[in-house]
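Novice: got a predicted structure plus its sequence, pasted below:
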Amino acid sequence: MMKLWMAPAGLHIEPGRAGDARDLARIHAQGFYRGWSAGEFDSFLAEPATPVYIACDARRRIAGFALIRIAADEAELLTIAVDPKFRGKRIGQALMRAAFEDLQLTPARKMFLEVAEDNVAAIRLYKGEGFVTTATRKGYYPRPDGSQATALVMMRDLG
């Protein structure tokens, strides 16, 4: 039986699967200066310790995704991206909540993430989902102009 979660905008969330890598790479490149390749996503999709949650419509057109890494009793949000056409519709929130629910079935008890300190929309999402800033990493994210942005390290208990 496939896991499904409801999402806004007529979408649902389901586990990622082989064959999704090109769409994930395309959406990721729309949101990040250094997008990840389809090959990198292929590797993640093949690894049970890196579940991918896909927000898609009934025809499986992908609107966004979240990629998690599970290691012992910790989970890390490696990346989350939403197609620009679907931003502002609470898709990111639905992806996070699906991951939280699914992680209850794992040993993970805390989730960590890094986010650029100037990514206001993402920080608002994470704070709204119970994450708190625990540290900073100066020069963590490269920028197109050669500068480097500081990352906030955030953490949330999973219960």
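Specialist: Yes, it's here. Numbering: from 1, shown residues only.
Novice: only C-alpha atoms for contact and neighbour calcs from this point on.
Specialist: Noted.
Novice: what are the ranges of the helices in the chain?
Specialist: Taking DSSP state H, the helices of the chain run over residues 21-31, 38-45, 91-103, 120-128.
Novice: another structure for you, compare them:
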Amino acid sequence: MSVVAIDFIPMTVADLEWVAAQDRLLYPFPWSRQNFIDSMVAGYGCWTLFEDGQRAGYAVLMMVLDEAHILNISVCQARQGCGLGGRMLQHLGDVARAAGATQIFLEVRPSNEAALALYKKVGFEMIGRRKGYYPALNGREDAVVMRHLL
């Protein structure tokens, strides 16, 4: 059995076309290429996940004092369900902890049942709701606010 190489590399301009294209495939209301550029310029932790040298996911992590906030975390459709989301969450937690964070937050659509299940599995807990947070096909959708203590 071969060992799969998993690498988390800081996102570069060379990743942006792929990342933005993946976001368009994954979400009805995706981030734009400019959203990712703005995150990089702001100094947020922007990561590309490579699996055996191939891009397979990406994430954006914002640090504020002793808190981390996952702004975007995504695994390309072909690699979902293979454990990469959990590996990415572990990586983001390690980065946040090393930067002095004591907790990590995220928002997720209540309709994203797979993501909710993953977040709960790795120790995130629901701490609130943001009414009408996300654009939706028929108006707005709430966000479930989740926290994981590091």
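Specialist: Received it, and whenever you're ready, just let me know what you need. All figures in this text were calculated on a predicted structure; none of them were measured in a lab.
Novice: could I get the TM-score for this pair?
Specialist: After superposition, the two chains reach a TM-score of 0.89 (TM-score structural alignment, normalised by the length of the second structure), with 148 aligned residues with a CA RMSD of 1.7 Å.
Novice: quick one: closest of the helices of the first structure to Ile13 of the first structure.
Specialist: helix 91-103 (7.0 Å; CA to CA).
Novice: Phe112 of the first structure: which of the helices of the first structure is closest?
Specialist: Comparing the helices of the first structure under CA to CA, the one sitting nearest is helix 120-128, at 10.4 Å.
Novice: and Phe126 of the second structure, what pairs with it in the first structure?
Specialist: Wrong residue type there; residue 126 of the second structure is Met, not Phe. Aligning on TM-score structural alignment places Met126 of the second structure opposite Thr133 in the first structure.
Novice: and the gap between its match and Glu74 of the first structure?
Specialist: 16 Å (CA to CA, to the nearest Å).
Novice: one step back: count the residues that sit near the nearest residue to the match of Met126 of the second structure once chain neighbours are set aside.
Specialist: Closest residue to Thr133 of the first structure apart from its sequence neighbours, by CA to CA, 6 or more residues apart in numbering: Met154 at 4.3 Å. Look at Met154 of the first structure: counted by other CA atoms under 10 Å, it has 21 neighbours.
Novice: Met154 of the first structure pairs with which position in the second structure?
Specialist: By TM-score structural alignment, Met154 of the first structure lines up with Met146.
Novice: who touches that match in this structure?
Specialist: By CA atoms under 8 Å, 6 or more residues apart in numbering, Met146 of the second structure lies in contact with 105-108, 124-128.
Novice: one more time with 6 Å, if that's ok
Specialist: Counting by CA atoms under 6 Å, 6 or more residues apart in numbering, Met146 of the second structure touches 105-106, 124-127.
Novice: then Arg79 of the second structure?
Specialist: Contacts of Arg79 of the second structure by CA under 6 Å, 6+ apart: none found.
Novice: circling back to that earlier point, how close does the residue nearest to Thr133 of the first structure sit to Glu14 of the first structure?
Specialist: From Met154 of the first structure to Glu14 of the first structure the distance is 25 Å (CA to CA).
Novice: repeat for Gly35 of the first structure
Specialist: Taken as CA to CA, the span from Gly35 of the first structure to Glu14 of the first structure is 22 Å.
Novice: map Val75 of the second structure across to the first structure for me.
Specialist: Using TM-score structural alignment, Val75 of the second structure lines up with Val82 in the first structure.
Novice: excluding its backbone neighbours, what's nearest its match?
Specialist: Closest to Val82 of the first structure by CA to CA, 6+ apart is Gly64, at 4.0 Å.
Novice: tell me the counterpart of the one you found in the second structure.
Specialist: By TM-score structural alignment, Gly64 of the first structure lines up with Gly57.
Novice: neighbours around whichever residue in the first structure pairs up with Gly85 of the second structure, how many?
Specialist: Aligned counterpart of Gly85 of the second structure in the first structure: Gly92 (TM-score structural alignment). Other residues within reach of Gly92 of the first structure, judged by other CA under 10 Å, total 25.
Novice: picking that back up, just the contacts of Met146 of the second structure now: which is nearest Leu26 of the second structure?
Specialist: For these, the nearest to Leu26 of the second structure is Leu106 (17.7 Å; CA to CA).
Novice: which one in the first structure is aligned with the closest one?
Specialist: In the first structure, Leu106 of the second structure lands on Leu113 (TM-score structural alignment).
Novice: now do Asp66 of the second structure
Specialist: Looks like Asp66 of the second structure aligns to Asp73 there (TM-score structural alignment).
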